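**Q** all I have is the shape, not the residue letters:
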């Protein structure tokens, strides 16, 4: 299955397979990986520099970067002896578009519930007004018209 994202205010339409969506959100599900994405969006970082920022091994940071790379959230490029990691803003944009689509679906549902509740409220008011017209009080006694 392919998820089609078509946003009213977005200039592009993006299609992601289920596997791509799964990889994207799996990668973003970890706080360390989200931090790596943030750092690499701000500036290119070597894996060594990234590793210094965490209380984990170099190999563990490499694995996190590999997960992010497979999701398209970062890419590695070699500069001399270093491998630099660069954040990929278009992948973040795709995640945002997908979340916006889910938000739009939820907002449509909430609006439908509001319409139903507003309709029920209007119906209840009409029913009470109708009941009030049907019953009059004459000399303290209630009589039906």
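**A** Structure's in. What do you need? All values derive from a computational prediction rather than experimental measurement.

**Q** when you work out contacts or count neighbours from here on, use the C-alpha atoms and nothing else.
**A** Noted.

**Q** residues near residue 73, how many?
**A** 29 (other C-alpha atoms under 10 Å).

**Q** which secondary structure state does residue 83 sit in?
**A** strand (DSSP: H, G, I helix; E, B strand; the rest coil).

**Q** against residue 137, how distant is the residue nearest to the spatial centre of the chain?
**A** Geometric centre of the chain, nearest residue: residue 99, 2.8 Å, by C-alpha atoms, centre = their mean. The gap separating residue 99 from residue 137 is 58 Å, by C-alpha to C-alpha, to the nearest Å.

**Q** all helices for this protein, in order.
**A** With DSSP state H as the criterion, the chain has helices at 18-28, 31-42, 47-52, 58-70, 89-134.

**Q** ok, structure two:
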């Protein structure tokens, strides 16, 4: 069963709803990064980057470790599984529609379609 009312799912989709945060996650897929390294491609301040990182942390998507003055961020992909499961439930609707579209296109390619007004031409 798909969970509709989970605070974690809400925070995951909130975090993924921002392109800056999605890019940060993409960068973290290659390995840990400092806050400065995550901020660099966006020309944003460390404070702004830290707010984005906090949203990712709240969703459980990253973990931040502090070593002296350096904040290292690491991807935590586990929570993405719950978002994937939620989306997967709806995948069947797209699959069905794409299947119907494929059938229609194959019929059209083979010349088996009929005119909606009744003329076969």
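**A** In hand now; what should we look at? In this text, all values refer to a predicted model and were calculated from it rather than measured experimentally.

**Q** how close does the residue nearest to the centre of the first structure get to residue 3 of the first structure?
**A** The value you get for residue 99 of the first structure to residue 3 of the first structure, if C-alpha to C-alpha is used, is 12 Å.

**Q** and if you look at residue 138 of the first structure?
**A** For residue 138 of the first structure relative to residue 3 of the first structure (C-alpha to C-alpha), the value is 67 Å.

**Q** looking at the two, which has the bigger crowd around it?
**A** Neighbours were counted for residue 138 of the first structure and for residue 3 using other C-alpha under 10 Å; residue 3 has more, 13 against 8.

**Q** that one contacts residue 13, doesn't it?
**A** No - using C-alpha atoms under 8 Å, residue 3 of the first structure makes no contact with residue 13, being 10.7 Å away.

**Q** and residue 24 of the second structure, what's its match in the first structure?
**A** Mapped onto the first structure by TM-score structural alignment, residue 24 of the second structure lines up with residue 36.

**Q** quick check: residue 83 of the second structure touching residue 10?
**A** No - here residue 83 of the second structure lies out of contact with residue 10, judged by C-alpha under 8 Å, at a distance of 9.4 Å.

**Q** more neighbours, these two?
**A** residue 83 (17 against 14).

**Q** now the aligned partner of the more buried one in the first structure: how far from residue 15 of the first structure?
**A** With TM-score structural alignment as the matching criterion, the partner of residue 83 of the second structure in the first structure is residue 95. As defined by C-alpha to C-alpha, residue 95 of the first structure lies at a distance of 11 Å from residue 15 of the first structure.
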